[in-house]
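> only geometry, no sequence info:
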């Protein structure tokens, strides 16, 4: 059977990521694509249209939509839609109609407008953390920060570490943070995956990362990391404090 690619690829990416990117990162990209009107999910309702666009656009958007669909309407409704839009031949796969959805498509748009991704946030002009029910670390660092954890793994290699530090020996650090004017990247070196990303070009106001007295300033949600991060575990950088 050939399922509709929006439903097939969307579920795969939402659960497992793609191309070295964690699901959370791709979901953020997909939501931005729809929110900014760069690509609308309705354009992917026709099977042939899904193949007309670059996978770097269609896969994240499909993942974001499927993730919303399942959380909104339940997995069984998703399975029903999946079955109803599968066929024995690719050319026979039915087009998805807005009437096939168990919710109004306007609810998806409203969700995107009211739920801005904020895994990594920039501080306000006074650089004071606002009260938030989600715990975050406030980070003040130079361009690169390596973080070790208590249960560090020895005798292993990291492809991402080798890419950025080709002349340096890997010592079992678990996380790598890289900050630039236009973006912040957080990598898990054990899994060699990008686990969080801020890009000015994808932000609502195209805001660049604050740079004060030789350091970049930003905040990152605690749940990006698998464990609590202690300042003494840092190899490089200035400070990372919990608010």
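Thanks, I have the structure now. The structure displayed is predicted, hence computed values, not measured ones.
> every contact and neighbour count from this point should use C-alpha atoms.
OK.
> return the list of helices and strands in contact with the lengthiest helix in the chain.
In the chain, ranked by residue count with DSSP state H as the criterion, the top helix is helix 55-73. Helix 55-73 makes packing contacts with helix 5-16, helix 23-35, helix 75-84 when contacts are defined by 3 or more Cα pairs under 8 Å, 6 or more residues apart in numbering; DSSP states H and E.
> quick one: contacts of that helix?
Helix 55-73 is touched from outside by 6-7, 9-14, 26-31, 33-34, 39, 41, 44, 50, 77-78, 102-103, 108, with contacts defined as Cα atoms under 8 Å, 6 or more residues apart in numbering.
> hang on, the earlier thing: can you list the helices and strands packed on helix 55-73 in TSV and add distance to residue 187 and mean neighbour count?
Supplementary listing: the helices and strands packed on helix 55-73 in TSV, determined by distance: least, Cα to Cα, whole Å; neighbours: other Cα atoms under 10 Å:
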stretch	distance to residue 187	mean neighbour count
helix 5-16	16	21
helix 23-35	11	23
helix 75-84	30	15
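> now the strands: where do they sit in the protein?
Applying DSSP state E to the chain gives strands spanning 2-3, 86-87, 120-121, 136-141, 144-147, 175-179, 183-188, 193-199, 210-212, 215-221, 239-242.
> which one of the helices and strands packed on helix 55-73 lies closest to residue 161?
helix 23-35 (19.4 Å; Cα to Cα).
> now do that closest one against helix 5-16, angle only.
Taking axes from the mean of the first three to the mean of the last three Cα atoms, to 10 degrees, one finds helix 23-35 and helix 5-16 inclined to each other by 140 degrees.
> got another one to weigh against that:
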């Protein structure tokens, strides 16, 4: 999906873009580094907020164009999500709309495919639902040494890649994941921890809970051990 957003960002006047799910969860974004991801996530939640008016308007219009003094925000409703673009005030909407219509078809297909994967009965979440009475169970893991890994290690946080964050949101029909209650299936030790979503595209982290050393120590778990995962 990020490749599609990158193509949209190449349209003159587009500053950045993101796709969010119907629950407000950020699925993917392509904004310049100066945009803090927490701000992007807040915008994602606002787009899908049932009280914001955007959802109601999106049901009646093919495109929403919000104009401000210094720029414009364009929202394109998708079948199961929303596409938002931050643009300069000089954006040519007719030119942009051509690219948006092409992008919509591609994004809808990718989101539908992702939903089928998460809903597959042979997946981890299906077996976990039987074993733990409807509570998702996922294995723990470490992230390879990197700048991202170092940052959440220092903060004492856990991490999810975007695929796993979406899996958890879909399982519990919830919005953005910020905190999780983790319980070791072996020791029974349980606690609530803050989580961050990282742009880690390695499929090896799909469907896994990335833990820092402090959380591992508290729960007495290691890579490969299973945890029940709940949204507190």
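Good, I have the coordinates. These figures come from a predicted structure and were not determined experimentally.
> list the TM-score for the superposed pair.
Counting by TM-score structural alignment, normalised by the length of the second structure, the TM-score of this superposition works out to 0.36. Behind it: 153 aligned residues with a Cα RMSD of 6.3 Å.
> between the helices and strands packed on helix 55-73 of the first structure, which gets nearest to residue 185 of the first structure?
By Cα to Cα (comparing all of these), the closest turns out to be helix 23-35, at 10.3 Å.
> if you skip the residues just before and after it, what's nearest to residue 194 of the second structure?
By the measure of Cα to Cα, 6 or more residues apart in numbering, the closest residue to residue 194 of the second structure outside its immediate chain neighbours is residue 179, 4.4 Å from it.
> quick one: that neighbour and residue 17 of the second structure, what's the gap?
Between residue 179 of the second structure and residue 17 of the second structure the distance is 25 Å, computed by Cα to Cα, to the nearest Å.
> which one's more surrounded, those two?
A direct count of neighbours by other Cα atoms under 10 Å for residue 179 of the second structure and residue 17 places residue 17 higher, at 25 against 17.
> report the secondary structure state of that one.
What DSSP: H, G, I helix; E, B strand; the rest coil gives for residue 17 of the second structure is strand.
> contact partners for it?
For residue 17 of the second structure, the contacting residues are 5, 8-9, 29-31, 83-86, taking Cα under 8 Å, 6+ apart as the criterion.
> which one among those gets closest to residue 116 of the second structure?
Scanning the contacts of residue 17 of the second structure for proximity to residue 116 of the second structure, where the rule is Cα to Cα, the winner is residue 83, at 20.2 Å.
> residue contacts, that closest one?
Taking Cα under 8 Å, 6+ apart as the contact definition, residue 83 of the second structure lies against 17-20, 75-77.
> weed out the non-buried ones from those residues.
Burial by neighbour count, judged by 16 or more other Cα atoms under 10 Å, picks out 17-20, 75-77 from the contacts of residue 83 of the second structure.
> could those residues go into JSON lines alongside distance to residue 192 of the second structure?
Below are these laid out as JSON lines (distance: Cα to Cα, whole Å):
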{"residue": "17", "distance to residue 192 of the second structure": "32"}
{"residue": "18", "distance to residue 192 of the second structure": "29"}
{"residue": "19", "distance to residue 192 of the second structure": "28"}
{"residue": "20", "distance to residue 192 of the second structure": "25"}
{"residue": "75", "distance to residue 192 of the second structure": "35"}
{"residue": "76", "distance to residue 192 of the second structure": "36"}
{"residue": "77", "distance to residue 192 of the second structure": "34"}
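> find the nearest non-adjacent residue to residue 197 of the first structure, please.
residue 185 (4.7 Å).
> test my guess that that neighbour contacts residue 177.
Yes. With contact defined as Cα atoms under 8 Å, residue 185 of the first structure and residue 177 form a contacting pair (5.8 Å).
> who's more crowded, the two?
Neighbour comparison, residue 185 of the first structure and residue 177: the larger count goes to residue 177, with 21 against 17 (by other Cα under 10 Å).
> which other helices and strands does the longest helix along the second structure contact?
As assigned by DSSP H, the longest helix anywhere in the second structure is helix 93-119. For helix 93-119 of the second structure, the helices and strands in contact under the criterion 3+ Cα pairs under 8 Å, 6+ apart are helix 2-9.
> swap in 10 Å and give it another go.
Applying 3 or more Cα pairs under 10 Å, 6 or more residues apart in numbering; DSSP states H and E, one finds that helix 93-119 of the second structure makes contact with helix 2-9, strand 14-21, strand 72-77, strand 81-87, helix 124-131, helix 162-172.
> mind putting those into a markdown table with distance to residue 149 of the second structure?
As requested, these are arranged in a markdown table below (distance: least, Cα to Cα, whole Å):
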| stretch | distance to residue 149 of the second structure |
| --- | --- |
| helix 2-9 | 22 |
| strand 14-21 | 24 |
| strand 72-77 | 33 |
| strand 81-87 | 29 |
| helix 124-131 | 25 |
| helix 162-172 | 15 |
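> what's the closest of these to residue 98 of the second structure?
Ranked by Cα to Cα, the member of those that lies closest to residue 98 of the second structure is helix 2-9, at 10.2 Å.
> which other helices and strands contact that closest one?
strand 14-21, strand 26-30, strand 81-87, helix 93-119.
> at 7 Å instead, please
Under the contact definition 3 or more Cα pairs under 7 Å, 6 or more residues apart in numbering; DSSP states H and E, helix 2-9 of the second structure sits against strand 14-21, strand 26-30.
> hang on, the earlier thing: list the buried residues in the longest helix of the first structure.
Buried positions in helix 55-73 of the first structure, judged by neighbour count with 16+ other Cα under 10 Å: 57-69.
> could I get those as JSON lines with distance to residue 220 of the first structure?
Compiled in JSON lines, those are given as follows (distance: Cα to Cα, whole Å):
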{"residue": "57", "distance to residue 220 of the first structure": "25"}
{"residue": "58", "distance to residue 220 of the first structure": "27"}
{"residue": "59", "distance to residue 220 of the first structure": "25"}
{"residue": "60", "distance to residue 220 of the first structure": "22"}
{"residue": "61", "distance to residue 220 of the first structure": "24"}
{"residue": "62", "distance to residue 220 of the first structure": "26"}
{"residue": "63", "distance to residue 220 of the first structure": "23"}
{"residue": "64", "distance to residue 220 of the first structure": "21"}
{"residue": "65", "distance to residue 220 of the first structure": "25"}
{"residue": "66", "distance to residue 220 of the first structure": "26"}
{"residue": "67", "distance to residue 220 of the first structure": "22"}
{"residue": "68", "distance to residue 220 of the first structure": "23"}
{"residue": "69", "distance to residue 220 of the first structure": "27"}
